[in-house]
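Engineer: Sequence below, structure please.
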Amino acid sequence: MSKKEKVPESVLRCVTALRSAKSDNDRFASLFVVTKLIKADECDQHSLKLLYDAIGFNFLNRLLKSTEVPQDCPPFIYKSIALSIVSCFCGVPEIVESDSILSIIPVLLDIVSTSDTEDMEDNLMLVSDCYTCIQAIAFFESGRKALLSQGCLLKLTEVYVEEMFRHDQALQLLVYISSKEGKHLWDGHEEPFKQLVKRLANDFNGDTTEKKFELCKMLAVFLSNGPRLPVVELQKEDWPQHTLLTLESILCSRIGTSQRDSALQLIARLLEIMGIGWGLKFGPNPRQFLLLLVNLACVEVRMKLEDRTLEQAIESADILVACYSVVELFITFMTSQGFLDFDAKQREQAYCALKGAVGSILAVLHQTDEEFSHEWTIPVTDRRTEFVCASIRILGSWLAEETSSMKEEVCAVLPFIITVCSRMYDERKLGTISDMPDPLRFMLPAFCHLAAEDAPRKIMLCQKLPQLLYDYLLYQWSIFSKWLALQPTVAADWLHVHTTPEEEDVAEANRPESESAIILVCGVFMNLAVLEPELVATDVVFAQLLKFCITNLQPLVHRQDFIVLLGNVAVLGLLLLRHHTWKYAQGDSAAFRYIQGTVSFLWDAHNSEESCDSLSLVISLRYKRDWPDLAELWFLGMQGLSNVMSKLDWIVEFIVDSGWPQEMMKSLSRIVAGAIDANTRTAYEDFLCCLLRAQPAKVRAVILENRGQEVYEVWKKLRYTYMTLDGPAANLLSALRKHNYTIGLITNGPSRSQWEKIAQIGAEDYFDSILVSGDLSCEKPQPEIFHLACQQLNVHPNKSCMIGDKLETDILGGKLAGLAATFWIPLNPLERATSSDEMPNFTIESLMDLAPIFGISPEEIR
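Structural biologist: Take a look at the predicted model:
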């Protein structure tokens, strides 16, 4: 049966009448026939298309543009008739997407944006027909593009903000278009967006009907798809605070599941924008509410994920994503001072809730891994891929702060995570899909921590993560270097220029995300360089990585505003160069420039000129703001440079010729006692000792010229006056050995100076084994040096304990080596562990506190 035979007879008669019309009057007459002959249920899309073609767009267009109407008729009568007709055909995609319909968009927008004028008071049906047409057009991507090109965003926003006729339909259209077009829709239209959101938030906060939850959903859509607004500006507005308090009232009330879900989605987005710290400023008991919120989110995650397949979890994706946001925000908040202000019970409650949620995420990832046979070939645009990436993001956030719990579960899903990361990176390189999730970026902080532990590190190496990270580093560097080439050179006095918080927010937002990604990749590679020396020396990836550092450091040297990135590239290169010195024995021009830049980074970190009296060694102004991120890099860099000097004579010659050792000696001789912290002083001492050992003939003269002999004599006298094994300590060590305990000593530092110290205090009489890192290829906190000590003492690590005063070397190393317990003697009562890996099992005030623990009586140590 042909299409023509399927068309109802009444439709065919009307089509014939319309086609035979000789004038517009004839067409009007035929249209009246249409309304009488044809019933709505007789018209399918094919019939409607026949009728539309028979009417003809030219006729409709004449009606829309006509300004002359019959006497005593309303001025918009022809427009009203035309749009009534057009609205009847809006269910036919072929018609709606046609160029003819898209061409009337300006007329439609003009009518809705003037719907409150006096002329429109008697033509409200005309406005309704316009919205019907616009909604149909907006359903299609081509239609949305045409609407946006004609300024529909601003016109519809004005309709809603000014509460014009049918402004609720304008709002629904804006919600739909925003949800479809995404975050870039409002770029360049920040001010109208702020007006829209403010008005909508006020409507939401003031409504007391069921409509409140519809407005809640709409506000969440706008906040999820809006432009990035400076937080400083938003903090000046009232609506964020009032919205938070409204949501608190909702979530603390008896509400249905759908209502709770809407509130959770909105508060998650609001806190993403404003921050958890901001949320603690409002309400009668903000801490209690925040705990309620995070517990609610964690319970929701567990209920939606536990004993569920991926397909089942996807059914609750919208609310899960909102809960994920709350969980991620609170995990990050746990590392801040604000979390320490919670009492111990509240902190424990939050930790347990988060751990439970993360455990359920691990379970669903493991189940998904098994279901898909340890591969991931699902299209990147599939919701399953998006959900898996979101789950990996939460897991990465958790592991960035907490790696000590659920280790077996983490190791079980680690291969799958790396597989997904690799797949998504391959797709990202193609650049065919915008706004693609980047799970590898989310996992970088976690990889930094996991690389420091034996079991996950072996998995990472087995999965060829170094090659993936190297490729990712090149990808991110290409993005960063292109951006950097377009930036103006920062003036030398940039740190002295006063900037407002708003300007700082804008500047920070404009920095590329690739910068932080590069820094994190460097962090992972640094851990691998320290803990896998054989791999670094033999794997081609690390040789390529060293070449990357040598080649790309120079563009950063003269950039005043990328000091953290400079430090990471410089120090990573030193750690790698230690294992590849044979390639650079002659020092080519690229390697020379690299060392020049590295020395510049280390040299410029401290000076006495910027101190108040020039008698103290202080952190340079350029470094001060970022010193929390630079301090460990600087110490590692000093040690790394010392390690390569002994193998590359040209580096020593360059350092001496640069004048750095001379300046170092002058600064140290000029400052007053106590005007340099102990760790910095030790770093300089060790560096000068290594420099002297590398080329004694050349360096000795430099040191002696700068009062080196005098300084050494004073230093030696003072050092060994106060560094002694006093009576009680010596007695404790002797008593331990009498009780059949074996005792080992592990110390980091240059071999010669450490053995001199050991001999001076007579330590060999009290220890069964002594290890100095300068004699070995490893040092604290690397597990290898602890395992070697256990081997020499003929004892298993899990039957040993570590006692030390440094969290970052003694305690961390003991835990990484799997020792039974760690005892920390803090030198500074205010010092605290910065991560769970550095958390000791026991904290004691002095060595004497060990006596009762090991069964030593007070009489034995007096």
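Engineer: drop to CA atoms for contacts and neighbour counts, all remaining ones
Structural biologist: Fine.
Engineer: mind listing the helices for the stretch 701-850 of the chain?
Structural biologist: Secondary structure of the stretch 701-850 of the chain (DSSP state H, counting those that start in this stretch): helices located at 708-722, 727-738, 751-761, 783-793, 812-816, 850-853.
Engineer: For K698, which of these is the nearest?
Structural biologist: helix 708-722 (13.8 Å; Cα to Cα).
Engineer: one step back: of all the helices of the stretch 701-850 of the chain, which lies closest to D341?
Structural biologist: Comparing the helices of the stretch 701-850 of the chain by Cα to Cα, helix 812-816 comes nearest, at 25.9 Å.
Engineer: and the helix or strand harbouring C411, which residues are buried?
Structural biologist: Using DSSP states H and E, the element containing C411 is helix 407-430. The neighbour-count check on helix 407-430 (16 or more other Cα atoms under 10 Å) flags 410-425, 427-428 as buried.
Engineer: repeat for stretch 271-279
Structural biologist: L271, E272, I273, M274, G275, I276, G279.
Engineer: Turn the helices of the stretch 701-850 of the chain into CSV, including distance to W477 and mean neighbour count.
Structural biologist: Shown next, in CSV, are those (distance: least, Cα to Cα, whole Å; neighbours: other Cα atoms under 10 Å):
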stretch, distance to W477, mean neighbour count
helix 708-722, 44, 12
helix 727-738, 53, 17
helix 751-761, 39, 15
helix 783-793, 33, 19
helix 812-816, 32, 25
helix 850-853, 51, 13
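Engineer: right, and those - which one's nearest D677?
Structural biologist: Nearest to D677 among the helices of the stretch 701-850 of the chain is helix 708-722 (15.3 Å), distances taken as Cα to Cα.
Engineer: Run the angle between that closest one and helix 751-761 for me.
Structural biologist: Helix 708-722 and helix 751-761 are oriented at 40 degrees to each other (axes from the mean of the first three to the mean of the last three Cα atoms, to 10 degrees).
Engineer: Helix 708-722 packs against which elements?
Structural biologist: With contacts defined as 3 or more Cα pairs under 8 Å, 6 or more residues apart in numbering; DSSP states H and E, the packing partners of helix 708-722 are helix 751-761.
Engineer: Another sequence for comparison is provided below:
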Amino acid sequence: MAENRKIVEVNHRDVGSSQPPGGEEQGEGGEGGGGSETDAGGGLTDSKREVLEKCLNTLKHAQNDSHTLAALLLITHLCPANQLDKPTLSRIFEAVGLNLPARLLVTAISGDNTSGLPAHELLSLGTALLAALSTDPDLVSHPQLLTTIPLLLGILANGPVNQQKPGAQEQSKDDEMGSRMNVNQSTGGTSDGDSEANKESSSQESDSSPKLDKAMASDCYQVLTAVCALPRGPDQVLSRGAIPALWRAVQQNQTLSHERGLALLGCLLSGKTKDKAWSKHPSELLSLLVRLSKDFSQAKDQTKLDMCAKLVQFLPPVGVAVENEELKGVVAQVWGTLRPMMQAKLTPRQIGPILVLSACLLDLYGWELVGPPKFCCLLVNRACVEVRMGLEEPPGNDLSPELQHTLTGCYRIMEAAIEQACCLGVSQTPASPLPTSTTSLSLQQSRQVLGVLEEAFSALMYHLQQVDPSRYGDPFIFATFRSLCSWLAEETSCLKEEVTRLLPFLISYSRSHMQGEGAEQSLSDWMAEMSVREEREEAWTGKEALRYLLPALCHLSAEEGPRKVLLTLDTPALLVDFLTQCWTSLKGKSGVVSTRDPSMETACSALLNFTVTEPERVRKDPCFRSLETLLGEALPVLVYKPRLLVLAANYCTLGLMIGRLKPASPGSAEACQRRFFSSALRFLRGALDSSSSPGPVKVSQSWEESWDEVEELWRLSLQALGGCVRAQPWIAALVRQEGWLNRTLAMLSQCSALPDQHTQGALEEALCALADMCPACQREIRDVMTTMKSDKCALSSMRNLRKSVDVK
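Structural biologist: Have a look, this model is predicted:
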């Protein structure tokens, strides 16, 4: 061993000057013109290449660690790790694998060092090897390399020889134990080494923490950055304690922490890992955001502009700590810095990051902290101007990724403005979400806002008119589509001709994604990266485009001109397909249907518009036959799901409105039809509670919370039930069989009044239809009316029903 140590020491001295040992090789290099750097494998001279070959040969045939270390030290001094070519990397990996660099780190950190080399040298060599090997895509995902992540994070957080401080980095115990076991199994090291690698000093010791040399810090960040570039890389790094370690490195101003550490944190706080990072480490990330916002407010002009994009990454996701006063203070401070920037003269390249940051701040707190009304108007105006300038280019002009990013931010400012502008006329209540900054807009200011929004959305429609189906998978097209839908959900009377002309694109685009024809992965990634979403999906489903369009379809299907265009585009079939897919997904969730999906209710409203206004289309279009089958399957389930009462009311109404258009069947009704009507009758009788008779009838407790949303649907269902009885007389027998008639008559004869006149009118219409179409029902109604004990009950006031059953 003494001899081996001597070899290491001699070779280490030789490489200290970064020159190959032995004058013979140097002389040959000079004589042979080896000084010319013509080698493509890293720019080595011929003499150095010769030494490199000898080192690689020694490495391959090394008999012990001392020989291996000596060869590796020479290699790393001859050629920096990031300049090694792939063949050289492959030969190194074949000789030492990932086992040795991991062992070097563990040995250096644990202090159990018998190699004769200083711990710092072992760390330097280990991190350099890992950095070199991580440049190979096949090696960077190797399990052995991943197990070194906690060690590298420990070095970055605590310095090269300060690994044995109290307070371990925060990471899940399972993952930490797994990392220790994997490293120890692969290196033969002890768990103590890995444990110490993950420990960090208390904040009071930050000043005494040793600084990393730049090369070692760069190597550590190289490995971590390479891992983060993998598909699951951010999760791999995050789960191994990256946030606390990098936060500590930044707090202590460790080497490269602000250049590379913040960039790595920004990567972890983007995309799918953002929510997870903030949920696990809110205090560290909030303190980091406070620091960055303070730096932002104190920065000079150009630095301030550069910091806008960085701040976007470090803002929390929507919904995280919304009530946190410290976070509110940060957002208010950033707005205070942005206001003079927005009012200055800016080039398009300069204003882009400012608008994107403004959009992200709006996502967090809306208009509450933005500032005075005049500035709010300026912000919306500048966003709309950028959109018009960016989208009103001649067809065929490609938008740069930078411009697309800016425009996407502008869209979100416009969407926030729509919500507020459309709510200005609504009376405010203590629970109103309207912020003080926008509620104080003057009438002239609100008109100006609506005017610039209309011009901007006209530009969106112009741009979408040029989109070829081959671009349906482009995330920017989806962002443009989504923003336009937010406008159409509130406003379809403006630009009506342009909207109608755009309907073929809107329906084609939605149908394409429903059928999975777009580039779904890119859109899924975009949805994950958006800091604001109306619905958080675990993955892209293809239904998102239509979900955004549905409110507009609900409005447009009620207007004759747009409705005719929608019918030519076979829109009802698209809506039925959407409901079918949603229902399949809903009932498949653990066998329990309990999650409300408002988009399904909106789709029902649009289909109801078609049903009311286009009876011939309903009778002939096969999609309505499919819809009946769906309703017959779903309503019997929904009747027993109180949380889905609004959806049940929509399904019930839609099915009865379709049923009233069907001709009388010559034979017995189909099983699906009977099942639907039985469920509908059970559902309808649950709305009112007559237990308080002889007083007025009240709305049932289970319906009370949703009554504002379902009362009109319930009344329309009763009227449609009367129409169904007149169209299909067999239903009258079912009404008696299910007990609906008996219970309704009992309630009306005992109570003094119904909730309102409209409810009484709807019940009377259904009862009149039963009396007109079914002699048995007529006799039953007459018997109850003639034997009533009081002439002041609700039933006695139904004059049309009295005429139908011939009771004076």
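Engineer: picking that back up, what's the following helix or strand after the helix holding C411 of the first structure?
Structural biologist: Following helix 407-430 of the first structure in sequence, per DSSP H and E, is helix 439-450.
Engineer: Helices along the stretch 701-808 of the second structure, start to end?
Structural biologist: With DSSP H, counting those that start in this stretch as the criterion, the stretch 701-808 of the second structure has helices spanning 701-704, 707-727, 730-737, 740-750, 757-773, 775-786, 799-805.
Engineer: Out of those, which is the most enclosed?
Structural biologist: helix 707-727 (a mean of 21; mean count of other Cα atoms under 10 Å).
Engineer: Distance from the chain centre to stretch 167-179 of the first structure, please.
Structural biologist: 31 Å (Cα atoms, centre = their mean, to the nearest Å).
Engineer: To clarify, my last question referred to stretch 544-556 of the first structure.
Structural biologist: With Cα atoms, centre = their mean, you get 25 Å for stretch 544-556 of the first structure.
Engineer: what span of the second structure lines up against that stretch?
Structural biologist: Residues 626-638 of the second structure are matched to stretch 544-556 of the first structure when aligned by TM-score structural alignment.
Engineer: Could you list the buried residues of the matching stretch?
Structural biologist: For stretch 626-638 of the second structure, by 16+ other Cα under 10 Å, it's L627, E628, L630, L631, G632, E633, A634, L635, P636, L638.
Engineer: Tell me which residue lies nearest the centroid of the second structure.
Structural biologist: For the second structure, the residue nearest the mean C-alpha position is A528 (4.0 Å; Cα atoms, centre = their mean).
Engineer: need the longest helix for the first structure.
Structural biologist: helix 344-371 (DSSP state H).
Engineer: just checking, what packs against that one?
Structural biologist: Checking 3+ Cα pairs under 8 Å, 6+ apart, helix 344-371 of the first structure ends up next to helix 286-305, helix 310-314, helix 383-401, helix 407-430.
Engineer: Nearest to L154 of the first structure, out of those helices?
Structural biologist: Of all those, helix 383-401 comes closest under Cα to Cα, at 31.6 Å.
Engineer: Show residues contacting the closest one.
Structural biologist: Residues outside helix 383-401 of the first structure that contact it (Cα atoms under 8 Å, 6 or more residues apart in numbering) are 310-311, 314, 317, 321, 324, 327-328, 331-332, 335, 358, 361-362, 365, 378-380, 417, 420, 437-439, 442-449, 835-836.
Engineer: What's the PyMOL syntax to select whichever of those are buried?
Structural biologist: Buried residues among the contacts of helix 383-401 of the first structure (16+ other Cα under 10 Å), as a PyMOL selection:
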select buried, resi 310+314+317+321+324+327+328+331+358+361+362+365+380+417+420+437+438+439+442+443+444+445+446+447+448+449+835
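Engineer: TSV for the buried residues of stretch 626-638 of the second structure, including secondary structure and distance to E392 of the second structure?
Structural biologist: Shown next, in TSV, are these (DSSP: H, G, I helix; E, B strand; the rest coil; distance: Cα to Cα, whole Å):
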residue	secondary structure	distance to E392 of the second structure
L627	helix	42
E628	helix	45
L630	helix	44
L631	helix	45
G632	helix	49
E633	helix	49
A634	helix	47
L635	helix	48
P636	helix	52
L638	helix	48
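Engineer: Closest one of those residues to L357 of the second structure?
Structural biologist: Distances from L357 of the second structure to these, taken by Cα to Cα, are shortest for L638, at 43.9 Å.
Engineer: Identify the residues contacting the closest one.
Structural biologist: Taking Cα under 8 Å, 6+ apart as the test, what L638 of the second structure contacts is L644, L645, L647, A648.
Engineer: List the ones among those residues that fall in helices.
Structural biologist: L645, L647, A648.
Engineer: Correct me if wrong: L60 of the first structure contacts A82.
Structural biologist: Yes. Judged on Cα atoms under 8 Å, L60 of the first structure makes contact with A82 at a distance of 5.4 Å.
Engineer: still on that earlier bit, so for the longest helix of the first structure, what gets flagged as buried?
Structural biologist: Buried residues in helix 344-371 of the first structure (16+ other Cα under 10 Å): 346-347, 350-351, 353-369.
Engineer: quick revisit: the helices of the stretch 701-850 of the first structure: which one's closest to M638 of the first structure?
Structural biologist: From the helices of the stretch 701-850 of the first structure, taking Cα to Cα, the stretch that ends up closest is helix 751-761, at 16.4 Å.
Engineer: Against which helices or strands is that closest one packed?
Structural biologist: Checking 3+ Cα pairs under 8 Å, 6+ apart, helix 751-761 of the first structure ends up next to helix 708-722, strand 769-772.
Engineer: what angle do the first one and helix 660-670 make?
Structural biologist: The one in question is helix 708-722 of the first structure. Taking the same axes, to 10 degrees, one finds helix 708-722 of the first structure and helix 660-670 inclined to each other by 50 degrees.
Engineer: Make sure the residue nearest to the centre of the second structure is actually in contact with L269.
Structural biologist: No. The pair A528 of the second structure and L269 does not pass the contact test of Cα under 8 Å, sitting 11.8 Å apart.
Engineer: quick revisit: reformat the buried residues of stretch 271-279 of the first structure into JSON lines and put secondary structure and distance to V159 of the first structure next to each item.
Structural biologist: Listed next are these as JSON lines, based on three-state DSSP; distance: Cα to Cα, whole Å:
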{"residue": "L271", "secondary structure": "helix", "distance to V159 of the first structure": "29"}
{"residue": "E272", "secondary structure": "helix", "distance to V159 of the first structure": "29"}
{"residue": "I273", "secondary structure": "helix", "distance to V159 of the first structure": "26"}
{"residue": "M274", "secondary structure": "helix", "distance to V159 of the first structure": "28"}
{"residue": "G275", "secondary structure": "coil", "distance to V159 of the first structure": "32"}
{"residue": "I276", "secondary structure": "helix", "distance to V159 of the first structure": "34"}
{"residue": "G279", "secondary structure": "helix", "distance to V159 of the first structure": "32"}
